[in-house]
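Chemist: A structural model of the following input is requested.
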Amino acid sequence: MNRKILAILLKKEISLMKRNPIIPRLIVAMPILVMLIIPLVTTLDVKNVGVAVVDNDRTELSRRIIADMDASEYLSVKGCYFSYDEAFRQVEEGVADAIVTIPKNYFKDLTNGRKPELDLKANGVNATKGTLGAQYATMSIANSLSRWQAEQGVSLSLPESATVNLYNPTLDFRHYMIPALMVVLLIIICGFLPALNLVSEKETGTIEAMNVTPVGRLEFVLSKLIPYWVVGILVITVGMCIGWLVYGLVPEGNAINIYLAAILFSLVMSGLGVFIANKSTTILQSIFVMFAFIVIFQLMSGLFTPIASMPRWAQCITYAIPPRYFIEIMRSVYLKGSTVADLWVQYMALSSFALLFCLMAGMTYKKRV
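Modeler: I've put the predicted structure just below:
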């Protein structure tokens, strides 16, 4: 590889990127739009879950439990009723999403060492809202009992088991989504744009002029990809900064692990992009092919839908989806503080895909003289 020729070609590519009316704006707008807009729109957070309460205890503690649920930003007490039928009617009418029944002598049983259980039912029509609402209500009641015990200095026989949400105690969906959204940035910047760049060279005929020069295949392909690799790393940095400044989300693990995964995934997407460009003759053709891959990557990588909830046959297919491993790394490093040693399987998978796609890109690009 001739480094002097590569440096000249890189200078030429940077000049072309600056003169392009779309690429610089896209590079600036992509991380802002993806990291700011998508977390606000595509969220599974459920707020203002309607709760109908049947208070058969009517003690100060039961009133405290109801008040704490109503004060939560995730729950909204729609009413306190004397019978279960009245509360159930609110669910039938769509006013409430869950019913909490506080049994008679609830406070007395707690202070006497018994462990009474609250009856909690969720509306299964809207499964997501009902299930999450039931979890929110359970957490709110547990917190109310703990605070009451500390404030009043009384000994309550609290339930032995309680739900503790590890790594994301508040169940904030943005904490789960934001690390994974960075995969969209790299797919566009390091896969989509290089493919369009190469195919545009074919349509304008400039690639034919390049092919009759002494420039080698390696120098030419690298000159097309290196600028986008650098931009991809910058975009990841901007995305991390937006996640920190806007949403207060910082990685629990080392940022070096994130950049290592980003570099490997950039190689994967750039290799795939060059391969598609080599097989395409027009920009429109490459756009359709890349768009098909992007849709598959987003739907089957676990970005929006958990892989564990997919059918078994679909779960097996996801092992051949490179973004799956990048998303697993990002979420683990961000939320759990995982290291390379913990995620060596995912890093090895990305390395294998990077090697495979880069070999495919190199073998399919032919310098015609």
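
Chemist: only C-alpha atoms for contact and neighbour calcs from this point on.
Modeler: OK.

Chemist: any idea how far residue 257 lies from residue 325?
Modeler: Going from residue 257 to residue 325 by C-alpha to C-alpha, to the nearest Å gives 13 Å.

Chemist: those two: which has the busier surroundings?
Modeler: Using other C-alpha atoms under 10 Å as the criterion, residue 257 and residue 325 rank with residue 325 on top: 23 against 20.

Chemist: other SSEs contacting the one helix or strand the more buried one maps to?
Modeler: Using DSSP states H and E, residue 325 falls within helix 322-331. Judged by 3 or more C-alpha pairs under 8 Å, 6 or more residues apart in numbering; DSSP states H and E, helix 322-331 is in contact with helix 173-187, helix 255-279, helix 283-300, helix 344-364.

Chemist: what sits up against the longest one?
Modeler: Under the criterion C-alpha atoms under 8 Å, 6 or more residues apart in numbering, residues 186-187, 190-192, 194-196, 198-199, 225, 229, 232-233, 236, 286, 289-290, 322-323, 326, 329-330, 333, 339-340, 347, 350-351, 353-355, 357-362, 364-365 lie in contact with helix 255-279.

Chemist: how far is that helix from where the chain is centred?
Modeler: Centroid displacement of helix 255-279 relative to its chain, using C-alpha atoms, centre = their mean, to the nearest Å, is 18 Å.

Chemist: next one: stretch 90-106
Modeler: 34 Å.

Chemist: need the distance between the two termini of that stretch.
Modeler: Termini of stretch 90-106 sit 24 Å apart (C-alpha to C-alpha).

Chemist: how about TSV for the helices and strands packed on helix 322-331, with distance to residue 97 added?
Modeler: Formatted as TSV, these follow (distance: least, C-alpha to C-alpha, whole Å):
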stretch	distance to residue 97
helix 173-187	20
helix 255-279	40
helix 283-300	29
helix 344-364	40
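
Chemist: taking helix 173-187 as reference, get the angle to the helix holding residue 325.
Modeler: In terms of direction (axes from the mean of the first three to the mean of the last three C-alpha atoms, to 10 degrees), helix 322-331 departs from helix 173-187 by 130 degrees.

Chemist: could you check the angle helix 283-300 makes with helix 322-331?
Modeler: 50 degrees.

Chemist: contacts for helix 322-331?
Modeler: Here helix 322-331 has contacts from 176, 179-180, 183, 258, 261-262, 265, 268, 297, 300-303, 318, 343, 346-347, 349-350, 353, using C-alpha under 8 Å, 6+ apart.

Chemist: for stretch 355-364, same thing?
Modeler: 218, 267-268, 270-272, 274-275, 278-279.

Chemist: determine which two of these are furthest apart.
Modeler: 267 and 279 (18.4 Å; C-alpha to C-alpha).

Chemist: comparing these two, which residue is more hemmed in?
Modeler: Taking neighbours as other C-alpha under 10 Å, residue 267 and residue 279 compare with residue 267 leading, 25 against 14.

Chemist: and residue 53, that's in a strand?
Modeler: Yes - according to DSSP: H, G, I helix; E, B strand; the rest coil, residue 53 belongs to a strand.

Chemist: I'd like the structure of this one too, to check against the first:
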Amino acid sequence: MLSYLIEKEFKQLFRNSFLPRLILLFPCMLLIVFPWAATLEVQDVRLAIIDQDHSQTSRRLIQQIEASRYFRFQHMAVSYEEALQAIEKDQIDIILQIPIDFEKEQILGKPAEVQIAANAINGMKGNLGSSYLAQIINRQSDTTSIRYLYNPHLDYKHYMVPALMTMMLFLICGFLPALNIVSEKENGTIEQINVTPVNKVVFTLSKLIPYWLIGFFVLSIAMLLAWLIYGLVPASSLSTIYIGAGIFIFLVSGVGITISNYSSTLQQAMFVTWFFVIIMLLMSGLFTPVGSMPEWAQSIAAFNPLKYFVEFIRMVYLKGSSLAEVGKPLGCLLGFGILFNIWAVWSYRKQQ
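Modeler: Now for the predicted structure:
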């Protein structure tokens, strides 16, 4: 009985000319466009420099700044007032003022201070631009060596791409099952199942298994694109990723079925699902670290399943963590998955 119901689901899926194309195009567009659009890197910061020292040390510092890919040198200002006017006209973003005796202070072993003034209307650009500039200045006068582990070039795309796989699986394996069942309610085709002796467990599995298979297929496409476009390959084994993804797909498909059981119309299912999508994505650590959120938000995020899969896939993809090292997030995902799938079976009513 279950095999016939699964066959029916796939036939119904491929009978729709739009959904198979969406399943193929969605991961492609998400991984090609989103990492470039949702980057927190700041480049081409427009910079004006006021060199009051005119020494060999200050010229060497200016050359190092000009060689950086983060800055676009605009002009050498004569005075701070001139540079400030350029900021007011939106011609530059940051002012660097190198004071008199800059080289002398360094030779004497004293801290050589410079002034950085940033346009903070765009707070992120001003903050990160100032931080990049301070790092270049500190490297010239300091012998400290910094080594970045797991993402040595601080490429934000390497940080985003694995997490985008979480978003992709959540939307495809959670959103589509909910819409599929509710559309059957509206069309009346689900009544044909309701008059059969198919029990709730078999019915729920017949709705989940096709999307489990689709989820693995889409994940494979995403990992292939991550390798072809960004040169990003998992630092750990593929089996670890597929095991974690299987648990996550099991979880989110159960969430989708649960939502569909409480939705009477397609519009209602879309609004409810989209509400949970927005909240869960924003509080998952996908865009900003959960540790940077207020304590009350971190407490809420502890009940967000997406948080644990984002943590899992970044640990496996970038750090190369083994299955034993990601036991905690996988255990949380499995617990949520069992809870939501039991809820999905319990909440299904054949008279719907």
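
Chemist: stretch 183-202 of the second structure maps to which residues in the first structure?
Modeler: Here stretch 183-202 of the second structure aligns to the first structure at residues 200-219, judged by TM-score structural alignment.

Chemist: comparing the helix holding residue 325 of the first structure with the second structure, how large is the average distance?
Modeler: Mean deviation of helix 322-331 of the first structure relative to the second structure after superposition (mean C-alpha distance after the TM-score superposition for the first structure): 1.4 Å.

Chemist: the longest helix anywhere in the second structure vs the first structure, average offset?
Modeler: Scanning the second structure for the longest helix, with DSSP state H as the assignment, gives helix 200-230. Taken over the aligned residues, the distance from helix 200-230 of the second structure to the first structure averages 1.4 Å (mean C-alpha distance after the TM-score superposition for the first structure).

Chemist: just want the angle from that helix to helix 156-170.
Modeler: Using the same axes, to 10 degrees: helix 200-230 of the second structure against helix 156-170 is 160 degrees.

Chemist: could you say what helices and strands helix 200-230 of the second structure packs with?
Modeler: So helix 200-230 of the second structure, by 3+ C-alpha pairs under 8 Å, 6+ apart, packs with helix 2-15, helix 19-37, helix 156-170, helix 176-187, helix 238-261, helix 327-347.

Chemist: switch the ones you listed over to a markdown table; also include distance to residue 227 of the second structure.
Modeler: Output for those, formatted as a markdown table (distance: least, C-alpha to C-alpha, whole Å):
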| stretch | distance to residue 227 of the second structure |
| --- | --- |
| helix 2-15 | 29 |
| helix 19-37 | 11 |
| helix 156-170 | 10 |
| helix 176-187 | 27 |
| helix 238-261 | 13 |
| helix 327-347 | 25 |
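
Chemist: let me know which of the ones you listed is the nearest to residue 68 of the second structure.
Modeler: Using C-alpha to C-alpha, those put helix 156-170 closest to residue 68 of the second structure, at 17.0 Å.

Chemist: what's the matching range in the first structure for that closest one?
Modeler: Using TM-score structural alignment, helix 156-170 of the second structure pairs with 173-187 in the first structure.

Chemist: before we move on, what about stretch 63-72 of the second structure?
Modeler: On the basis of TM-score structural alignment, stretch 63-72 of the second structure is assigned to residues 67-76 in the first structure.

Chemist: before we move on, the earlier item: buried ones among the contacts of helix 255-279 of the first structure?
Modeler: By neighbour count, with 16 or more other C-alpha atoms under 10 Å, the contacts of helix 255-279 of the first structure hold 186-187, 190-192, 194-196, 198-199, 225, 229, 232-233, 236, 286, 290, 322-323, 326, 329-330, 333, 339-340, 347, 350-351, 353-355, 357-358, 360-362, 365 as buried.

Chemist: closest one to residue 71 of the first structure out of the contacts of stretch 355-364 of the first structure, please.
Modeler: Of those, the one sitting nearest to residue 71 of the first structure (C-alpha to C-alpha) turns out to be residue 268, at 48.0 Å.

Chemist: tell me which residue of the second structure lines up with that closest one.
Modeler: Using TM-score structural alignment, residue 268 of the first structure lines up with residue 251 in the second structure.

Chemist: next: residue 312 of the first structure.
Modeler: Residue 312 of the first structure maps onto residue 295 in the second structure, by TM-score structural alignment.

Chemist: just give me the neighbour total for its match.
Modeler: Count around residue 295 of the second structure with other C-alpha under 10 Å applied: 11.

Chemist: please apply the same query to residue 143 of the first structure.
Modeler: When neighbours are counted by other C-alpha under 10 Å, residue 143 of the first structure registers 15.

Chemist: again with residue 38 of the second structure
Modeler: Residues within reach of residue 38 of the second structure, counting by other C-alpha under 10 Å, total 12.

Chemist: same question, residue 234 of the second structure
Modeler: Per other C-alpha under 10 Å, the neighbour tally for residue 234 of the second structure reads 21.

Chemist: look up how far residue 338 of the first structure lies from the aligned residue in the first structure for it.
Modeler: Matched to the first structure by TM-score structural alignment, residue 234 of the second structure sits across from residue 251. Note on residue 251 of the first structure: its distance to residue 338 of the first structure, by C-alpha to C-alpha, is 10 Å.

Chemist: now the most far-flung residue of the second structure relative to its centre: how far from residue 56 of the second structure?
Modeler: What lies farthest from the middle of the second structure is residue 108; by C-alpha atoms, centre = their mean that is 47.5 Å. Distance, residue 108 of the second structure to residue 56 of the second structure, using C-alpha to C-alpha: 15 Å.

Chemist: one more: residue 76 of the second structure?
Modeler: Relative to residue 56 of the second structure, and taking C-alpha to C-alpha, residue 76 of the second structure is found at 16 Å.

Chemist: and what of residue 316 of the second structure?
Modeler: Counting by C-alpha to C-alpha, the gap from residue 316 of the second structure to residue 56 of the second structure is 47 Å.

Chemist: residue 8 of the first structure: how many residues sit nearby?
Modeler: 12.

Chemist: so the match of residue 234 of the second structure, which state does it fall into?
Modeler: coil.

Chemist: nearest residue to it other than its sequence neighbours?
Modeler: Once flanking residues are discounted, residue 251 of the first structure sits nearest to residue 334: 3.8 Å by C-alpha to C-alpha, 6 or more residues apart in numbering.

Chemist: and the one you found, how many residues sit next to it?
Modeler: 25.
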